[in-house]
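J.: can't give you the sequence, but here's the structure:
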């Protein structure tokens, strides 16, 4: 059930914070709130929220640093709010570990939908698929665990879902648009979201992220997860527009 999940809203604008809290409570979530980065980290350590709605621009410790600490210390899912419109600003939040982002001004109803989407993908299915292996990787959909060479991979919700999707569809090339629809369930959105998550995945699963052997770029198309251990011999380098 998503309705008993705990959400922490971190926003220094009291009006925005109160509206977000009201809509999330009306949707059935348990909601805590904080007005700055220091309070957010203190409350997160105590309340252990399932997800944090996090403003990027905060007094004291900014949202990007708060996001990094939440991901490193608790593995908490994060939906980042940003009033900064450039792609680079959004990428910064995603690279810090945010699972999703929403630009201000935003619809409170869309915020609720984004929170539900991220949380839904972190809930174990009641009739889980069987665990399976692909090369050194093992995916357990029921336990939502991923390992490489028997070592657990520390992934955000979206990173987990993206790698799980690739493992289920090896040796197939997917465009960023297709991945945005299949993994994020977005019909439209910033394609750099996919690029950033691919980059972060490579840093966690590749021996040499600059020359990926598993998650390779298919020029003019998108990305492919190669099932063979010898994929590095024929893999395309990771540079260029797709990264």
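T.: Alright, I've got the coordinates. Bear in mind the structure is a predicted one, so any value in this text is a computation, not a measurement. Numbering: from 1, shown residues only.

J.: for the rest of this, base every contact and every neighbour count on C-alpha atoms.
T.: Fine.

J.: find the centremost residue of the chain, please.
T.: The centre of the chain sits closest to residue 99, judged by Cα atoms, centre = their mean, with a distance of 2.6 Å.

J.: the residue nearest to residue 21 when sequence neighbours are not counted and residue 11, how far apart?
T.: Closest residue in space to residue 21, ignoring its immediate chain neighbours: residue 31 at 6.4 Å, by Cα to Cα, 6 or more residues apart in numbering. According to Cα to Cα, to the nearest Å, residue 31 stands 13 Å off from residue 11.

J.: neighbour-wise, which of those two wins?
T.: Neighbours per residue, other Cα atoms under 10 Å: of residue 31 and residue 11, the larger number sits with residue 11, 26 against 20.

J.: another one to put next to it:
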């Protein structure tokens, strides 16, 4: 048994049971709740390592829970939904989810995604020189982006986008170029979704240094990284 706990917020008892079994086999501690109100209380009270959150929950929807959690917590959230069109995925990402998986899914894939989210969420500061950009420590692929020694609460997609642009300051990346930089790991992302991720990324960065701008748009072309006053 490892030290990580996963909260499963799912009102389908069979799905929740399968997920709990697969996660337990991989060494995770699990907790199950079946409605949004219980999920929110458990997240705020129990500080799980990862949350698996169904969109369609009684009492409070998964989207409502996610928004409420994001007001005070950066806990990794994997959202599950029977709806798989682009608008639904964008809704999940806009409310602060780190990942989004459509039903039906492979339980083994969920376990792998949970592990990937934990790798992203663990500050795991490495020794030695770290690549930097305008005060951000970019680290390697398994590291978090740091600001003032603390991990920035980017989702894994936002973090990949930020690294891509920050590693080449003032280079303008088209949406297509940013999509290509996502590689196969994020093959479901569309050009429209890139805009949503960039919007969320810029909002988070703005909270770190309100007087400075880092991610900028070049109208009709794309986005670029540059440290300059707002």
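T.: Done, it's in. What you see is a predicted model; the values in this text were computed from it and never measured.

J.: picking that back up, isn't the residue nearest to the centre of structure 1 up against residue 76?
T.: No. Contact criterion Cα atoms under 8 Å: residue 99 of structure 1 and residue 76 do not qualify, at 9.5 Å.

J.: need the residues touching each of these two.
T.: Residues touching both residue 99 of structure 1 and residue 76 by Cα atoms under 8 Å, 6 or more residues apart in numbering: residue 156.

J.: mind listing the strands for structure 2?
T.: Using DSSP state E, the strands assigned to structure 2 run over residues 5-9, 29-33, 50-54, 77-81, 99-102, 132-133, 136-137, 146-147, 150-151, 173-174, 212-218, 222-229.

J.: so which of those strands is the most surrounded?
T.: Each of these was assessed for mean neighbour count using mean count of other Cα atoms under 10 Å. The highest is strand 50-54, with a mean of 26.

J.: after superposition, how close is it to structure 1?
T.: Strand 50-54 of structure 2, aligned to structure 1 and superposed, deviates on average by 0.5 Å (mean Cα distance after the TM-score superposition for structure 1).

J.: so that strand versus strand 5-9, what angle?
T.: 10 degrees (axes from the mean of the first three to the mean of the last three Cα atoms, to 10 degrees).

J.: burial measure for residue 2 of structure 2, as a count.
T.: Neighbours of residue 2 of structure 2 using other Cα under 10 Å come to 9.

J.: what about the residue nearest to it when sequence neighbours are not counted, neighbour count?
T.: Spatial nearest neighbour of residue 2 of structure 2, chain neighbours left out: residue 27 (5.4 Å); criterion: Cα to Cα, 6+ apart. Using other Cα under 10 Å, the number of residues around residue 27 of structure 2 comes to 14.

J.: now swap in residue 74 of structure 2 and tell me
T.: For residue 74 of structure 2, the neighbour count with other Cα under 10 Å is 17.

J.: can you find the partner of it in structure 1?
T.: When structure 1 is aligned by TM-score structural alignment, residue 74 of structure 2 is paired with residue 75.

J.: look up how far residue 35 of structure 1 lies from that match.
T.: In this view, residue 75 of structure 1 and residue 35 of structure 1 are 21 Å apart by Cα to Cα.

J.: contacts only, for the nearest residue to residue 81 of structure 2 once chain neighbours are set aside.
T.: Spatial nearest neighbour of residue 81 of structure 2, excluding adjacent residues (Cα to Cα, 6+ apart): residue 102 at 5.0 Å. For residue 102 of structure 2, the contact set (Cα under 8 Å, 6+ apart) comprises 80-84.

J.: for the residue nearest to the centre of structure 1, what are its contacts?
T.: Counted by Cα under 8 Å, 6+ apart, residue 99 of structure 1 has contacts 77-80, 118, 156-159.

J.: and residue 61 of structure 2, how far is that from residue 158 of structure 2?
T.: For residue 61 of structure 2, the distance to residue 158 of structure 2 - Cα to Cα - is 24 Å.

J.: excluding its backbone neighbours, what's nearest residue 22 of structure 2?
T.: Leaving aside its sequence neighbours, residue 22 of structure 2 sits nearest to residue 107 (Cα to Cα, 6+ apart; 6.6 Å).

J.: which position in structure 1 pairs with the one you found?
T.: In structure 1, residue 107 of structure 2 lands on residue 108 (TM-score structural alignment).

J.: residues in contact with that match?
T.: If you count contacts by Cα under 8 Å, 6+ apart, residue 108 of structure 1 has them with 19-20, 23.

J.: most neighbours, which of those?
T.: residue 20 (24 neighbours).

J.: which residues sit in contact with that residue?
T.: 9, 108, 111.

J.: just give me the closest of the residues you listed to residue 152 of structure 1.
T.: For those, the minimum distance to residue 152 of structure 1 (Cα to Cα) is 29.2 Å, reached by residue 9.

J.: was I right about that closest one contacting residue 49?
T.: No. Residue 9 of structure 1 lies out of contact with residue 49 (Cα under 8 Å); the separation is 9.8 Å.
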